[in-house]
Structure formats: C-alpha cells, structure tokens
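Colleague: The following block contains a protein sequence and its predicted model.
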Amino acid sequence: MSVTSDRIALHGHFASELADLSVPWQAEGTPDPQLLVLNDRLAADLGLDPDWLRTPDGIGLLTGTALPDGATPVAQAYAGHQFGGYSPRLGDGRALLLGEVVDADGRLRDLHLKGSGRTPFARGGDGLAAVGPMLREYVVSEAMHALGIPTTRSLAVVATGRRVRRDELLPGAVLTRVASSHLRVGSFQYAAATGDRALLTRLADHAIARHHPQAAGAARPHLALFDAVVAAQASLVAAWMSVGFVHGVMNTDNMTISGETIDYGPCAFLDAFDPATVYSSIDHDGRYSYGNQPVVAEWNLARLAEALLPLIDDDQDRAVELAVESLGAFRPQYSAAWSAAMRTKLGLPAGLDDAVATTLVDELLVLAERSQVDHTSLYRALAASARGDADAARGLFLDLRDVDDWSARWLATGPDPDAMDRVNPVHVPRNHLVEEALDAAVAGDLGPFERLVDVVTSPYETRPGLERYAAPAPDDFGRYRTFCGT
C-alpha cells in the first residue's frame, strides 16, 4: 500500500549515501491502528497536514505501513558501549528510518519509527513497543523541547491493536519521531570496526554536511567535526543537569552527533536533589546516575575520538595527540555552560565575581542535598524569596541557620526574580504524574495524558488550578523506578 506522493516528499539520503550502514526493511502490519496522540504543530512544521494524518492513509504513514512510492525505509546499523561493555552489532532492532522530510525552515529532518517490528538487528527482542513507554517518550521529549533543550521530537503515537508481552500482556504502539538525524557515536564505532576507511570518511562527511557544515572548511575537517560534537554535548548535558533530567541509559548508541537528546527509555526528572539519584531498574551500579552524566558524556566522546582517529591524521600517535587535546575542551566547555545556567537560575547579576557565584551555587546544592529539597520547586521558591517572601524557600530546608546565612549572602548580590522565572520551570513531567497519566492511558483514558502534555509544554506558565502539577511527589509515591520498555 502506498500514499499519494503529493501528501509528503519523503527523501532517502541516508539510505542511498550510507547503504553500508543500514538494511532495507518494512514495518510490520498493524491489525487495528488507532491514533492516540498527534502533534499538530510539529506536523505543520514538517509540511504535513494534521487532518490528513488522521485519515487511514495518514495513519499508514505514521506506522510505516503505507508509504509514498519510491520510499526506502531502512533499519540503521550501529555498534555501542552498553553500560561500558562493547557490542559490535546493535542497530535498530525495533525501529525504522522511513526517510527524511524538509521542514518549514528548509532543514532536513528524519521521520523515524519506534516499535514497528523485528528487524535483522532485533537479536532476541520482539521488535515491538507498548503504549506506555511510547507515550512516555512523547510527553518527556515534548517537555524537553518546551524547555529549550535540543531533542528528538514526537510526532504521533498509534496503538497497533496488537498485544505486546512484557511482564504482562500490554497494548502495543508505534511512536513516530523526528530528529535532525539518528547518527550516533555508535554509528561511527560500527563504521570504524569494519576497517573500511572510505565508509568511515563517507559517514563523517555526511555528518559534517548535515550537522556541522562549518567543519568542512577547517584544515582538519574531521577533527573539527569532533570539536563540534564535543561542544554540542557539553552544552546539552549542562542543560540536562540544570533542569534535573536523568537520561538513564547513556550508552554510546544513545549519544547523537547532532547534540540532540535521544532514546527516552528509563528517563526521569529529579524529585529530591541528590547527585547519586538512579531511576533505571537495570542500572545496578549507578553508572548513569544524575551526577555521573557529565563524566559519562566525556567517556562516550572518547569512544567517538577513537573511531575517528584514522581520519584525524595518518600518523596514529599524532592523531591520538590531537584527539586528546580536543577532548580536553569538554570539561571547560561543560563547566562554562553549567555555570552560566546556574547563574541564570539564581538570578545572579552579570558582573558578579565568578568565585562568589561558584561558592553560592556549590553551597546551595550541598544544602539542597542535605535537606532533600525538591529540585524543580526550589528555584521558583527562591524567586519568591527575592521578591520579599522570606519563608518561600526557607521552609524547604532543615538547616535553617545555614540556609539563612546562604540566603543573606545571595540576596546581597541583588538577584533578579523575573530573570529566574524565565528559566526555572514551574512544570516538568513529574514522575508520579507521568505514571498516573500512563496508567490511565493504558486503561483507555487519555484525558490525564493530554492534560499533562498541555501543562509541561508551557513549563514557565503559572496557571490557576494546576497547583498539583507543580507540587512534589506525595510521600506515599515511594522510591521510583523506570524501565526500558523492551
């Protein structure tokens, strides 16, 4: 079955330019597809008619079962370090790249499926996805976009009418997502492992053209590509840390070359501030804890550097020297991005001495951890304190003498509460609300999910009647655990 080509222009740049890194494949049929959620605004940005996407042909596109003539869907190949262990052949085990579309700004965007069935990379998996995890990715990725954090986007979730066996039988679904591309560190690891330098070069040049075109004019364009990815990831992870986002599974196959957040599996947002926080049920040693995320990002980038060595310089020792020097930029770039974000979160004036600002940030985080203060609520409460409500933030802490001392020094800097409110969200996808919405959706009631999406996609807006969406988890919510959904 095909859809009329005048409805969508679906390109196959990756499929044609990097055929060695993919396998042509088709999505499995959907017995009884039902559209659960559609991102109308994103659809319009992609030049797609939301009303048409709600038709049987449109839903066929969203599930990969009805594509334009000439479409070349592929399962992408990549390798990856998973929890530190190298797997030479991973790839899209339950996903398909349908192709690329050109958005309203003339940018190329991937149209990609998750949960569309087994592929040659599926290994022991069933290639399917359940409604709950796909709706989780939808709400969290759209919240991240609303927070201004680079991310893949969610276009739609379609229930397939097929049951998926996990710990129990669950309703199945397909997520349609959009990205600048799905090139990952693992893509380069896979290409490098083939020993085919020409393939690695084609991949690197494809990445430069698509994401970092400024690197093309550099004396060493592939080193400049690495520099650009280092900078993008330093900025991205600092943004994660500033809002309390915990990715949960920072394997090298889940780190993009574009600098977009990808693969929202066991992700969550901090409740009480604690750098050791781990939510993922499979992260037994805390490798991907909240506080470890910058360290892991640097480790992943080192793996990208290793893959790129043959392109950086013909002399391996010189290539290593150059790569190490470039990787050394990550820590100062991350620190600068993190410091800038925290200065803004605290409303600190531009001329404040860096040492004073750093001390204020460091001391606040120690106090917050000691008192298990809710991460998201804290900064809005501090803004209220800066407006004269002395008890707004004070009441969150146990160490009143220490917090009073800190507050006096912070208030003496003249913090700007309006600037704070512009960057500190009232609403994030709080874990208890996400679970509540997903439980209802799986049971057939999409109302709580739709309300949650509405709230978190206006994260800085205080609206009457939404107080429970800004409140921390109730005491009886207990210890939170997340799962990959496979």
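Modeller: Perfect, I can see it now.
Colleague: use CA for all of it now, contacts and neighbours both
Modeller: Fine.
Colleague: report the longest strand in the protein, please.
Modeller: Ranked by residue count under DSSP state E, the longest strand found in the chain is strand 153-165.
Colleague: what's in contact with that one?
Modeller: Strand 153-165 is contacted from outside by 30-40, 42-43, 59, 62-63, 128-131, 134-135, 137-138, 141-142, 145, 169-179, using CA atoms under 8 Å, 6 or more residues apart in numbering.
Colleague: Tell me the buried residues within these.
Modeller: Neighbour-count burial within the contacts of strand 153-165 applies to 30, 33-38, 40, 42-43, 59, 62-63, 128-131, 134-135, 137-138, 141-142, 145, 170-179; the criterion is 16 or more other CA atoms under 10 Å.
Colleague: Pull the contacting residues for the residue nearest to residue 305 when sequence neighbours are not counted.
Modeller: Sequence neighbours aside, residue 323 is the residue nearest to residue 305 in space, at 6.0 Å (criterion: CA to CA, 6 or more residues apart in numbering). By CA under 8 Å, 6+ apart, the contact set of residue 323 is 223, 305, 309, 312.
Colleague: now that we have those residues, which one has the most neighbours?
Modeller: Highest neighbour count within these, by other CA atoms under 10 Å: residue 305, with 27 neighbours.
Colleague: May I see the buried residues of the helix or strand containing that one?
Modeller: In the assignment (DSSP states H and E), residue 305 maps to helix 293-312. Going by neighbour count (16+ other CA under 10 Å), the buried part of helix 293-312 is 293-294, 296-298, 300-312.
Colleague: packing partners for the helix ranked longest in the chain?
Modeller: Taking DSSP state H as the criterion, the chain has its longest helix at helix 221-243. Where contact means 3 or more CA pairs under 8 Å, 6 or more residues apart in numbering; DSSP states H and E, helix 221-243 is packed against helix 197-211, helix 293-312, helix 316-327, helix 330-345.
Colleague: putting a second one here so we can go through both:
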Amino acid sequence: MSNFTVQHSLADLGAPFSEPCNPTPVAAPQWLAFNAELAAELCLPQQYWHSDDGLAVFSGNTVPDWASPLAHAYAGHQFGHFVPQLGDGRALLLAEVLSADNQRFDIQLKGAGQTPFSRRGDGRAPLGPVLREYLVSEAMHALGVPTTRALAAVLTGDWVQRETAEPGAILTRVASSHIRIGSFQYLAARGDHAQLKTFADYVINRHYPECASEANPYLALLAAVVAAQAKLIAKWMSMGFIHGVMNTDNMSIAGETIDYGPCAFMDSFNPAQVYSFIDTQGRYAWGNQPRIASWNLARFAETLLPLLTEQPEQAVELATAVLQDFNGLNEAEFLHLMAAKIGIVTATDTDEVLIRDLLNLMSANNADFSQSFRLLSHSVSDINAGAAVLFADKQGWTSWAKKWQQRLATQGIALIKVSQQMDNTNPALIARNHLVAEAIKQATEQADLTLFNRLQQALAKPYTLSDANADFALPPQPQQLVKNTFCGT
C-alpha cells in the first residue's frame, strides 16, 4: 500500500518523555493472529500481512526502516499509592501511522523485552494475557466502545516465568496514543514546568486541537479529558464491563480503554462485582468505576495546576469547577445508554428510577447482565416471554415489566421497531470470562487455537446471533464460573 505514512512525533520530543530502545529478539516466532481489517485501515504494506516479514517485525526480531522504537515514560497511582516512575516496562512504540482517513495511530509491541523502565522485570508477556487482550479489545471495538485494538499476536518460542513457566507471546497494539494520566504525573513529579507545558501543548495538538484556541487551553484540555472519560466509563458500565485495574497509569488521555489486564464482562449482575485477583478491597468494582475515574481525573488536574494560572488558589478553583462536571456528564450518558437498552428513545428523570429498579431486580435475582437486556426485547409485548425466565421473583418482575410497558406506550413507536432497536443496542455476544479462559487454556496447554478463532469471528458481530455461535450467548454453568483474572505482569 503506497499510502503508508509514518511519523515519530513522540520520539521527536526526546527525553524525558521517552527513551529509545530496541526489542529483544525471540527464539522461534509463530503467528497466532493477524487483523487484516485493521491493517487495511492503517494502510500497512501487504508485505507484513501474515507473512514472514510481518512475523519478523511483530515478534521484534526485525526493526524495519520505518520504525523508531521507544519506551514511553510515565508515573502512576497504583491502587491509590503513587509511584513516581513506571513507564513502558514491556512495551515499545514502533511508529505512529496515519490511517486511510488521516487519523494518527500508534503501533506498539507489548511483551517485546526489557526497556529502561522494566524495573527488574523480564519485559515479556505470557500467552494468556496476550490472547485475552486480543479478544476483549477487539470485542470492545465491535461493541462501539473506544478502545485500543489488536493488530497481531505472535508466539515467541520462549518461556516466561510467572507462577509457573508459560509460553511467551507478543501483542501488537494500536491506539490513538499511549499517553496516560500517569504521563503527566511523571513530568509533574520532576517539577519542570517548561517540560510539562511542552507535553501539554503536544497532547492538545495531537488529541484536542480545538483547545488551542480557547482562552485557557490547559483548562480546556482538562475539560475535554473529563468529558471523554465520563462517556467512556458510562459505556463500560452499560455493557457490564469491569476494567479491573483503573490505576492512573492505565487511563488514556484520549478517552480510550487501555491496558486490558484482569478485565471481564460480568455474568450475574452485581454492582460490587470484582474479578481482579489483587483487588481484594473492591476498589475497582463495577459500581465504583465512576468514583475512581473522578479520583484519577483529580490527579490529572493536579498536574495541570501550574499551567492554569500563576495564582495557585485560583488554579485549584478553576480545576475544581471542571472536575465537578464529571458526575453530571457521566450520569447523563449512563442514563441515555441504559434508556436505549430498555427501548426508550428520549430519557427523562423518571426513567432513571425505572432503570434503577430493573438493576436492583436483576441483582436480587442473580440475573445475567447481558442476557437480561438482550431478552428484554422479547418481553416488549408479552411480559411472560423473554427476560421473564431470568427472574425467580415473578411478582417483582411482573410489577416492573408493567410499568416499563406503560412507559414504552407513551413513545408512540411501534413495538416491533422498539424491539429491533433494542436488539441493535444490546449485544447477544460478549467476551464471556469462561469462554476466554477456556480459549486461553486450550491454546496454552494444547496449542489449539480453534476456540480462540471461533470467538474472534463471533465477537466481531456481537449483535448477530446464529446457530453457529448460539452457545457463546449462554452464561456459564456453575462449574464454568471464572471468579478471578490476572494481569500477567
């Protein structure tokens, strides 16, 4: 493809924003997956499409002439505790490319070996987390959730040591950038306001150019990031998604989902649901995600204070006013998304009560989150059909469903159209935890990618249910439940 356009704007900034670093070669790379659709969007030359040349690049064994590998520097609050230097400990940015529609994207190798920020780690990634991120990030993209994406996955032929020795793998990740709240925290901790300003100007130019013409560009930047995160978290919540490790170094400035570690889509609805093995206090539970996002954004605002105004007290006042918008933006977006899930086109304040009552009913009955909403479209004209089967409390279900049907009637929209709209809003297929875990197990223990490949194909069309993928729509049986997920670092 002759339109393959490469740039290196982050590399051009130099230190302290990043450090040059080449990937560490691997023993015997093999292809696991390649995303041809994404490759086409990036105008990636066909010589790298599931080929020997591509395998050499995406395993880190060859650095092509268009790449300038670097490790990005950042800090972060991890479970509330500040670490002044983290950085890309196992990831390397190869290049920035311009897509067919002139959008800029990073191409990054994850698991490519040690970097200046590895902190005694091996810089590698086990096979399991690579397959998990590939499946879940692409599933999120198909659901319309802003996210990093997966371009390629390769087996390295080496072993990595975690709890046990595991096959090593490398993920090629694509993002509008890999800049995080922690990127700003790293610079703020160094106390160099000139570098902080340089970086803030760079981020504005790259992600939020409309802010440059505002009276206070850095306050406008804060407001833009707050708005993007408010919408993103609402989208997560509406899909029953739990990120699992919402540290400040795992929150993208671009408002994309990034760093899929112990993530999961919940099965039975539980606002306190946690999957991450290390989140013993439930800090990053489903229902806590807006609060944590708000807290993280406050940490971002702190880094910008010296740029907002020379008066410290006034800077705090300006930032606080913007931060206070988060809850309203997040709640409004969540109401809009959840209303659509139950067939309501234009949400009102009273619909908030209707939605809350349904969620409470789902929680009390251990109803599956995704199935509840997907089957609800079959209950539009018959409250004894569809989702009714998920509720042991028949009286509670009937009481709610009658109020809901009365609300739908006020819209003056044909029920068949309401049902169709709901099926286009509520996915039949999500990356269910037990299926992802089984795909990882088969790949790791038997070198069998059959289930992984089936899931890839099915999850690319999450609103379409067919006989071939009907089994993927079912919640896990008790013996299939997966209660804990892991980062793999």
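Modeller: The structure has been received and is ready for your questions. In this text the structure is predicted, and so the values were computed from the model without any measurement.
Colleague: Run through the residues that contact the residue nearest the centre of the second structure.
Modeller: With distances taken as CA atoms, centre = their mean, the residue of the second structure nearest its centroid is residue 257 (2.5 Å). Shown in contact with residue 257 of the second structure (CA under 8 Å, 6+ apart): 145-148, 232, 251.
Colleague: counterpart of it in the first structure?
Modeller: Alignment note (TM-score structural alignment): residue 257 of the second structure maps to residue 261 of the first structure.
Colleague: Give me the distance between its match and residue 28 of the first structure.
Modeller: Distance, residue 261 of the first structure to residue 28 of the first structure, using CA to CA, to the nearest Å: 27 Å.
Colleague: With residue 393 of the first structure instead?
Modeller: Taken as CA to CA, the span from residue 393 of the first structure to residue 28 of the first structure is 53 Å.
Colleague: the more surrounded of these two?
Modeller: Remark: of residue 393 of the first structure and residue 28, residue 393 carries more neighbours, 21 against 17, as counted by other CA under 10 Å.
Colleague: which one is the more buried one nearest to, not counting chain neighbours?
Modeller: Residue nearest to residue 393 of the first structure in three dimensions, not counting chain neighbours: residue 381, with 4.8 Å by CA to CA, 6+ apart.
Colleague: okay, now the one you found: neighbour count?
Modeller: The burial count for residue 381 of the first structure: 22, using other CA under 10 Å.
Colleague: same check, this time on residue 321 of the second structure
Modeller: 11.
Colleague: repeat for residue 471 of the second structure
Modeller: 12.
Colleague: when you align them, which residue in the first structure goes with it?
Modeller: Mapped onto the first structure by TM-score structural alignment, residue 471 of the second structure lines up with residue 468.
Colleague: so which strand or helix has its match?
Modeller: Under the criterion of DSSP H and E, residue 468 of the first structure resides in helix 467-470.
Colleague: Now do the contacts for the closest residue to residue 264 of the second structure other than its chain neighbours.
Modeller: Closest residue in space to residue 264 of the second structure, ignoring its immediate chain neighbours: residue 242 at 5.4 Å, by CA to CA, 6+ apart. Residues in contact with residue 242 of the second structure (CA under 8 Å, 6+ apart) are 236, 263-266, 274-275, 284-286, 289.
Colleague: Map residue 242 of the second structure onto the first structure.
Modeller: By TM-score structural alignment, residue 242 of the second structure lines up with residue 246 in the first structure.
Colleague: Residue 149 of the first structure versus that match, what's the distance?
Modeller: 13 Å.
Colleague: Now do the shared contacts for those two.
Modeller: Common neighbours of residue 246 of the first structure and residue 149 (criterion: CA under 8 Å, 6+ apart): residue 240.
Colleague: Secondary structure element holding the residue of the second structure most remote from its centre?
Modeller: Using CA atoms, centre = their mean, the residue of the second structure lying farthest from its centre is residue 395. It sits 37.7 Å away. Element membership of residue 395 of the second structure [criterion: DSSP H and E] is helix 394-409.
Colleague: Now that helix: buried residues?
Modeller: In helix 394-409 of the second structure, counting by 16+ other CA under 10 Å, buried: 397, 400-401, 404-405, 407-408.
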